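Trainee: task: produce atomic coordinates for the following.
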Amino acid sequence: MEVDSVTLNNHLTEILSGVGIQWTFRSENTLIAEINKPTDIFTVFDDVLDGRLRNRLKLNNQTGSLTITNTTTEHAGDYEQMTNKLTAIFSLTVYARLPVPVISSNSSQCSSSSSSSSSSCSLVCSVVNVGHVTLSWYKGNSLLSSISVSDLSISLSLPLEVEYQDKNTYSCVLNNPISNQTQHLDISQLCHTCSDSVHCCGSTEAVIRLVLSALVGVATVILLVYDIRSRRAEQDQAQIHTSGI
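Mentor: Prediction:
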């Protein structure tokens, strides 16, 4: 996992006299550490590779093992340890910390009847900026659907349809080979049935309807005022005309 430390060790208990060891980031053919046992000189080259290993390399003076601290996904790749007689290759994979999946309602409006058992609620489970993970929906302990990605920094989403009155337990799980994050579904919070014309809609649609109703009311008042003033004006004109005669 990111920020963990990892030790690349060929299980040597002691560096033999006269043996030299070189550590190379094989993925980019770059020397990152060197041990010269005859002179007891131990050197790390942590400014190479654009500094991604700076202050992160530690050499074991006795065994020659290499430790990488505070790892990130940039440190993934193949590392090679070369001695006078032996070459060992270590393949390192670093997994990012997993975010908790987010479950949201994907329905534009709720069920038209609170007693309708056939109505379904559309949900979606999503995560952003993930890589090398699998996103899955579970009903209890049973897998319903899943989607996997091997790329880095990608967004994933997985839909689910449930009944409004469903009493089963659902959960959305994000996992990689060494960890997982789970978000449980609360149907009563995300899936609402309709009890009246306002609750039948999402909050945004309800606000729009209220605004439209208010505008219609204002327009009606304006028309009434205009009609009353017009009638008074006509009456005044009629009185003036009568007085003139």
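
Trainee: use CA for all of it now, contacts and neighbours both
Mentor: OK.

Trainee: what does the strand or helix carrying residue 88 contact?
Mentor: Residue 88 is part of strand 87-92, with elements assigned from DSSP states H and E. Applying C-alpha atoms under 8 Å, 6 or more residues apart in numbering, the external contacts of strand 87-92 come out as 8, 10, 75, 76, 77, 78, 79, 80, 81, 82.

Trainee: the second one: neighbour count?
Mentor: The burial metric for residue 10, expressed as a neighbour count using other C-alpha atoms under 10 Å, is 16.

Trainee: repeat that for the fourth one.
Mentor: If you count neighbours by other C-alpha under 10 Å, residue 76 ends up with 15.

Trainee: which stretches of this structure form helices?
Mentor: 187-190, 203-244 (DSSP state H).

Trainee: to compare against the first, here's another:
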Amino acid sequence: CNSDTREVKSVSVLEGDSVTLNSDVKVQGDNMILWMFGPEINRIAEIYKQVIDMFNSNVKFGYKLQMDSQTGSLTIRNIRTEHTGLYKLSIFSKRGTAYRNFSVIVYARLYVPVITRDSSQCSSSERPTNQNCSLLCSAVNVSAVTLAWYKGNSLLSNISVSDLSISLSLPLEVEYQEKNTYSCVINNPIRNQTTHLDISQLCQTCAGNSIIN
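Mentor: Have a look, this model is predicted:
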């Protein structure tokens, strides 16, 4: 009989890591296990009569694919964002055909956000009359992330983006003498990175445009 539920298992992974898509079967006799990828449904790996064929998957994956000879599970090593997509598994046996689908999302690595001060405030004429310090938290070449300012554990503001490889920035104003703790956090569904604000370092000196990262 055929088992074709077409259920899709979602898999999230960080760029540069390895991920294994499990077949949950054991290769027997003349079973055939076939992996396909992408909207073109290209064949990328197959086991038939216990012989592995990787087709021309090296063109797309650069020899990053590995197929388990005992189970037919597929491992993608050093995965890249361009490997995001739908992976289709077909298992052909004497008992029928089974299908499994995996939706793989590869997130770019996160780097700590950078906090800078608005350098225009560093004129002596402005400092005495302006009791606030203007700051900017920035992140470059990011996708599918949220950038946020926190005061202690309380969210102050945030901005999200889903586009590929863009730059984000989020402003914040604090008082020169205040003692509250602030932090800028960037996160995706897998990981987060935090930079803590040192008000005394950024807001009490005008010797250049100070940076915290």
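
Trainee: TM-score of the superposed pair?
Mentor: Once the chains are overlaid, their TM-score stands at 0.82 when taken by TM-score structural alignment, normalised by the length of structure 2; 188 aligned residues with a C-alpha RMSD of 1.8 Å.

Trainee: most tightly surrounded among the helices of structure 1?
Mentor: helix 187-190 (a mean of 14; mean count of other C-alpha atoms under 10 Å).

Trainee: matching residues in structure 2 for that one?
Mentor: Aligned using TM-score structural alignment, helix 187-190 of structure 1 spans residues 199-202 in structure 2.

Trainee: superposed on structure 1, what's the mean shift for that stretch?
Mentor: Here stretch 199-202 of structure 2, set against structure 1 after superposition, deviates by a mean of 1.1 Å using mean C-alpha distance after the TM-score superposition for structure 1.

Trainee: residues contacting that stretch, please?
Mentor: Contact partners of stretch 199-202 of structure 2, identified using C-alpha under 8 Å, 6+ apart, comprise 116, 117, 176, 210, 211, 212.

Trainee: who wins on neighbours among those residues?
Mentor: residue 117 (23 neighbours).

Trainee: what's around residue 39 of structure 2, how many residues?
Mentor: Neighbours of residue 39 of structure 2 under the rule other C-alpha under 10 Å: 9.

Trainee: with residue 102 of structure 1 instead?
Mentor: By other C-alpha under 10 Å, the burial measure for residue 102 of structure 1, its neighbour count, is 16.

Trainee: check contacts around the aligned partner of it in structure 2.
Mentor: Here residue 102 of structure 1 is matched to residue 114 in structure 2, going by TM-score structural alignment. Residue 114 of structure 2 makes contact with 137, 138, 139, 195, 211, 212, 213, according to C-alpha under 8 Å, 6+ apart.

Trainee: which of those residues lies closest to residue 31 of structure 2?
Mentor: Of all those, residue 31 of structure 2 sits closest to residue 139, with 49.2 Å by C-alpha to C-alpha.

Trainee: what do we get in structure 1 for that closest one?
Mentor: Residue 139 of structure 2 maps onto residue 127 in structure 1, by TM-score structural alignment.

Trainee: so its match makes contact with residue 157?
Mentor: Yes: with contact defined as C-alpha atoms under 8 Å, residue 127 of structure 1 counts as touching residue 157 (6.6 Å).

Trainee: and residue 115 of structure 2, what is it in contact with?
Mentor: So residue 115 of structure 2 contacts 135, 136, 137, 138, 184, 195, 197, 211, 212, 213 (C-alpha under 8 Å, 6+ apart).

Trainee: and for the fourth one, nearest residue in space, chain neighbours not counted?
Mentor: If I follow you right, that is residue 138 of structure 2. Spatially, and ignoring its direct neighbours in sequence, residue 138 of structure 2 is nearest to residue 169 (4.2 Å; C-alpha to C-alpha, 6 or more residues apart in numbering).

Trainee: any idea what the one you found aligns with in structure 1?
Mentor: Under the alignment (TM-score structural alignment), residue 169 of structure 2 pairs with residue 157 in structure 1.

Trainee: pull up the gap between that match and residue 135 of structure 1, please.
Mentor: 8 Å (C-alpha to C-alpha, to the nearest Å).

Trainee: more neighbours: which of those two?
Mentor: Legend: neighbour count by other C-alpha under 10 Å for residue 157 of structure 1 and residue 135, higher for residue 135 (24 against 16).

Trainee: right, and the more buried one touches residue 174 too?
Mentor: Yes: Residue 135 of structure 1 lies in contact with residue 174 (C-alpha under 8 Å); the separation is 4.6 Å.
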